[in-house]
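Asker: sequence and computational prediction follow.
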Amino acid sequence: MSKHVIITGTSRGIGFELVKLFAQQGHEVLALSRNEKPVQALNLENVTCFPFDLGNVAAYKKVDDFIHNNWQSVDILINNAGALLNKPFSETGIDDFENVYRTNVYGVSELTRIVLPFMKTGSHVVTISSMGGVQGSMKFPGLAAYSSSKAAVIALTELLAEEYRDSGISFNVLALGAVQTEMLEEAFPGYQAPTTASEMAEYIFDFSLNGNTYYNGKLLQVSNSTP
């Protein structure tokens, strides 16, 4: 049965691969990214995309209007977009933290808040975090803003699962290890990850469709390597 799926961060990496997977299986996809051109170039008839910046408060009305006018309901929200900063902590000021948190925390929170009224029993919110945000995991210098933001959305997911427990909507968070993406190259130049973006997208695709049968308010560590 076709589902209505919203995915953020779709211009490259895992998000881009997820759009293709859901579209190929006949689902309706709203692909959100600041750069809509890569998804537009796929020319998939069951995919809608328009430029969307998680840090722009006014942009959320476009999403609300689209759902209201075209779908009326949302089955899956995948909060995949992420902003990375690799910078020594001594040089990381308030503006740096705000820029990272605006996408990785505030953006996740606000988009989820906008989409929730359109969700019903059986819907699934999946947020992509990082092993760097998991308490007790190995940490890396230079990633203070990024990793702490990824820890924040883990706590947010647990809280939302509790607050919406009676709604039948599930909230889960996946802490990813190293995946060969442009973002990984920015964080760890030259490092070769054992997992490709398309392989991880396959896992997230399956989890988004089926994971809420078994999990709610859970953090799953999806990692076979360090970083």
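Answerer: In hand now; what should we look at?
Asker: please make it C-alpha for all contacts and neighbour counts, starting now.
Answerer: Fine.
Asker: return the residues in contact with the residue nearest in space to the middle of the chain.
Answerer: For the chain, the residue sitting closest to the mean C-alpha position, by C-alpha atoms, centre = their mean, is Asn80 at 1.7 Å. Under the criterion of C-alpha atoms under 8 Å, 6 or more residues apart in numbering, the neighbours of Asn80 are Ile7, Thr8, Gly9, Ile14, Gly15, Thr127, Ile128.
Asker: got a list of contacts for the helix or strand where the last one lies?
Answerer: Under the criterion of DSSP states H and E, Ile128 resides in strand 124-130. Outside of strand 124-130, the residues that reach it under the criterion C-alpha under 8 Å, 6+ apart are 75-81, 108, 112, 147, 150-151, 153-154, 157, 169-177, 208-209, 212.
Asker: again with stretch 212-227
Answerer: 122, 124, 131, 138, 154, 157-162, 170-178, 193-194.
Asker: run the last query once more with 7 Å
Answerer: For stretch 212-227, contacts defined as C-alpha atoms under 7 Å, 6 or more residues apart in numbering pick out 124, 131, 154, 157-158, 161, 170-178.
Asker: check it against this one:
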Amino acid sequence: MRFLFYMKTILVTGGSRGIGLATIKRLLTQGHKVINISRNSPALEQDLTEEQRFIQINCDLGQLDKNVLESHLANNHPIDVIFNNAGTLINKPFLNLTDEELEQVYRINVFSIFKLIQICFMYLAQDAHIVNVSSIGGISGTQKFPGLSVYSSSKGAVTVLTECLQAEFQHTSLAFNGLAFGAVQTEMLESAFPGYRAPVDANEISEFIAWFLLNGQKFFKGKILPVSISNP
């Protein structure tokens, strides 16, 4: 499928690998400007990075630096889309989880979304679309798995946060939506379910994600969309 868009500025978190990296590559080939926030720079083709449509901000999402982030945003706004994709997973029995592990997962998966949106708010386009990555495991009533209590509960928090944000800003033209992914073949999936092969990979799902980031707000507001063929 091919879609035609005029250029947007899209802020992505956790785009150094997996779904984030595949989505960045697709957005760049479509002509959009992408700002990525991650600890490591993604592996992009040289011709794309030289076009000045890609900006890398090396930063730990668990310790966002407001000054560093604003120094980039001041010259690259308005932000049309935020894709809160960054996430971390710990696969460990509930009784063995440490305070540090709990805090690590929630800092990246939940608290970074709070802080990033707060920092970016004044730089958003009037009709910006904010898309948060949840998980099928973060939706009430779905199948849950041993060892994923901290990960799935953090994604449950993202699910409710997304709904709350839309309610809080319902008087504006902003749209807040969530994508609850099932099994996608990534390094994170391998750490959760070693040896399992997902029916879809990051490159395949990036086509849908890119479309949704740019068009989903026309059809959805405050919704969490399950994007899943299997779980896992």
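Answerer: Arrived safely, thanks for sending. Everything numeric here is computed off the predicted structure, so don't read it as measured data.
Asker: related to what we said a few turns ago, same list, the contacts of Asn80 of structure 1, but as JSON lines with neighbour count please.
Answerer: Output for the contacts of Asn80 of structure 1, formatted as JSON lines (neighbours: other C-alpha atoms under 10 Å):
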{"residue": "Ile7", "neighbour count": "23"}
{"residue": "Thr8", "neighbour count": "26"}
{"residue": "Gly9", "neighbour count": "24"}
{"residue": "Ile14", "neighbour count": "23"}
{"residue": "Gly15", "neighbour count": "27"}
{"residue": "Thr127", "neighbour count": "26"}
{"residue": "Ile128", "neighbour count": "21"}
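Asker: check those residues and tell me the two furthest apart.
Answerer: Ile14 and Thr127 (12.7 Å; C-alpha to C-alpha).
Asker: for structure 1, which segments count as helices?
Answerer: With DSSP state H as the criterion, structure 1 has helices at 13-24, 37-40, 60-66, 94-101, 108-115, 144-163, 182-187, 197-210.
Asker: what span of structure 2 is the fourth one aligned with?
Answerer: Translated: helix 94-101 of structure 1. Under TM-score structural alignment, the counterpart of helix 94-101 of structure 1 in structure 2 spans residues 99-106.
Asker: how about that stretch: buried residues?
Answerer: Neighbour-count burial for stretch 99-106 of structure 2 flags Gln104, Val105, Tyr106 (criterion: 16 or more other C-alpha atoms under 10 Å).
Asker: kindly report the same for stretch 23-30 of structure 1.
Answerer: Using 16+ other C-alpha under 10 Å as the test for burial, stretch 23-30 of structure 1 gives Ala23, His27, Glu28, Val29, Leu30.
Asker: distance to Gln221 of structure 1 added to those residues, as a markdown table?
Answerer: A markdown table is the format used below for these (distance: C-alpha to C-alpha, whole Å):
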| residue | distance to Gln221 of structure 1 |
| --- | --- |
| Ala23 | 26 |
| His27 | 27 |
| Glu28 | 28 |
| Val29 | 26 |
| Leu30 | 26 |
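Asker: same list (the helices of structure 1) but as TSV, adding distance to Lys87 of structure 1.
Answerer: Shown next, in TSV, are those (distance: least, C-alpha to C-alpha, whole Å):
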stretch	distance to Lys87 of structure 1
helix 13-24	22
helix 37-40	28
helix 60-66	30
helix 94-101	9
helix 108-115	23
helix 144-163	8
helix 182-187	10
helix 197-210	24
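Asker: out of these, which is closest to Phe52 of structure 1?
Answerer: helix 60-66 (8.1 Å).
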